[in-house]
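1. The amino acid sequence is not available; the structure is as follows:
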């Protein structure tokens, strides 16, 4: 679809700064620029360190939501997992309580400055809380080398892991880790996340046999339709995840999960529960472990309540302009 002119985007832009309930990957306040278009609301919220090229894909996703359309859904609800940040073991029950009805939990591991023992304690606490039938997946965000990943996953394997998400940074390391785990008799499937959403060629994961599962996020891949194409081309089971979106952005992730022909895993779309506020009174939070498939409209009062300071508004508007220039090839 065509990208609207920059003045049209800026006319419907609102910048918010929402506090996190607990820090998540170093984020304490989640900033986002929301776009109001003729088809509804979209979200532009690339993480602060991303440059214009990477941010332009997030803009394409926001434009698709507010000016375009999403594929037709094949299901009315989407099962979601709880997300457990790198908290202490005694904080785990309180975090899981924010995800009512969820029987799958994604646990952050390999947090910088924390020992592997902290990961083991956190996963053990999640297993204790979920019981034997609950599902646990861990996410290292590429924080381990191959040998360290194999060693720590060997310690975590007794807790019956569903899979390990992005245990190593590169596609080649993921491939090598799968071989090492197989040789050591460790039945821990490997999922690729950053190797899909941050790669110039996300299909290398498929070509190198680097993963058993792909994790896809709408915004980093440029929209629901583009993400659906990537999943279909990879030919692997997919988990749809979020990027600390507000409910506006979360609706796009749910739209992707609802359009997938097969959905064998719970999706990582419950992270609105980690936010201390939202832009709509009808937050996209799980009920009985699932989210409904629907559009979300931002509420004017909540946009005002969480409005970012003027200097941050100016920063985000400049960032939107830079991403728009990269997306359209128009420096003006």
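-> Okay, I see it. Note that the coordinates shown come from a computational prediction; the quantities given were computed from them, not determined experimentally.
2. Could you use CA atoms for every contact and neighbour count after this?
-> Noted.
3. Just the helices from the stretch 201-332 of the chain, written as ranges.
-> In the stretch 201-332 of the chain, helices defined by DSSP state H, counting those that start in this stretch lie at 204-207, 218-221, 224-234, 247-259, 300-305, 310-328, listed in chain order.
4. Could you provide those in TSV, with additional columns for distance to residue 79 and mean neighbour count?
-> Below are the helices of the stretch 201-332 of the chain laid out as TSV (distance: least, CA to CA, whole Å; neighbours: other CA atoms under 10 Å):
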stretch	distance to residue 79	mean neighbour count
helix 204-207	25	18
helix 218-221	17	28
helix 224-234	18	18
helix 247-259	9	27
helix 300-305	27	14
helix 310-328	32	18
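5. Comparison target below:
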């Protein structure tokens, strides 16, 4: 029997194959309010499915195999829909990029009232002094908020212990991915505990980039996990990973438009427990969106609802032809990986 190719979708994919997606795909380029993850524009490919709009926007540096999980999540959103929700309002945190401390009040003002803030730290080229000033500025604006920091694996073990010991002075809820690998996370966690530093460790990239995301739990490397719908292959797969990990979960975004945020809200709404505010308020970091009624926080939370994509905004923010072609070619390649089956869509 021949192996499936990009034009013969297996069970679970859209019935019309990749051509169905290519026919309706729209590519947008949205300006960032401030630089985030080193980018000033966020590009995304969107397409409508029978059950709603879907978004495919893996970062450009990701290979086709990793990007195929993002496509699986998009197809789920458009053709399978989401699980039944257990709640209709999701608490969210504000997100502060690796900006100068003086800019912090303006960024926080865009989020309205919030009870939790995630602060980016360990940005390449920046110092611990700048990180400490940024975190202190957040505490000055929001003296009672829960503050978590996100290093995106930017420290080594010794640097993480030094930084978190210093940053803990303002009170940290947890530190997200302080070092790149699972063994390092476990060692940072051990050293902090032995020193009496009360900072929990959250795993993000170590959950979604490992072939086996459950290694984090088995290694005792984290107190909680950060889960993102697109990199994990969809809401249902993310729910299974959380259940098997047996750790508290925080749902976060991947710098999505409101279409992608809708999928993140679906995951947060379906989790049996939601002990932490979620990182789903990031549309506020974009200078534009694909809907005129963006999914942004209101009084510290986002209400679960569907997104009405505006055709006029798709036209206004359409990516240049060369970038559109780049994304369509990526869609073809990634669909071929996805149609071939595991490991991209398999459950560990």
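-> It's in. No experiment lies behind these values; they were computed from the predicted model shown.
6. hang on, the earlier thing: export the helices of the stretch 201-332 of the first structure to CSV and tack on distance to residue 185 of the first structure?
-> Written out in CSV, the entries for the helices of the stretch 201-332 of the first structure read as follows (distance: least, CA to CA, whole Å):
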stretch, distance to residue 185 of the first structure
helix 204-207, 22
helix 218-221, 34
helix 224-234, 26
helix 247-259, 32
helix 300-305, 52
helix 310-328, 46
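7. out of those helices, nearest to residue 47 of the first structure?
-> helix 218-221 (10.2 Å; CA to CA).
8. And the closest one against the second structure, how far off on average?
-> Superposed on the second structure, helix 218-221 of the first structure shows a mean distance of 0.1 Å to its aligned residues (mean CA distance after the TM-score superposition for the first structure).
9. Now do that helix: everything it contacts.
-> 44, 46, 54-55, 57-62, 197-198, 224, 227, 240, 242-243, 252-253, 256 (CA atoms under 8 Å, 6 or more residues apart in numbering).
10. same question, stretch 27-36 of the second structure
-> For stretch 27-36 of the second structure, contacts defined as CA under 8 Å, 6+ apart pick out 39-46, 97-98, 285-289, 314, 317-319, 324, 327.
11. In PyMOL, how would I select just the buried ones from those residues?
-> Typed into PyMOL, the next command selects the buried ones out of those (criterion: 16 or more other CA atoms under 10 Å):
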select buried, resi 41+42+43+44+45+46+97+98+285+286+288+289+314+317+318+319+324+327
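12. and the counterpart of residue 196 of the second structure in the first structure, how far is that from residue 175 of the first structure?
-> Under the alignment by TM-score structural alignment, residue 196 of the second structure pairs with residue 185 in the first structure. Summarising the geometry, the distance separating residue 185 of the first structure from residue 175 of the first structure, computed by CA to CA, to the nearest Å, is 16 Å.
13. Looking at the two, which one has more neighbours?
-> residue 175 (18 against 10; other CA atoms under 10 Å).
14. which one in the second structure is aligned with that one?
-> With TM-score structural alignment as the criterion, the equivalent of residue 175 of the first structure in the second structure is residue 186.
15. What lies in contact with the helix or strand encompassing that match?
-> In this structure, residue 186 of the second structure sits in helix 182-195 according to DSSP states H and E. By CA under 8 Å, 6+ apart, the surrounding residues in contact with helix 182-195 of the second structure are 156-158, 160-161, 165, 177-179, 198-201, 203, 206, 215-216, 219-222.
16. Got a PyMOL select line for the buried ones in those residues?
-> Applying 16+ other CA under 10 Å to the contacts of helix 182-195 of the second structure, the buried members can be selected in PyMOL as follows:
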select buried, resi 156+157+160+161+165+177+178+179+198+199+200+201+203+206+215+216+221+222
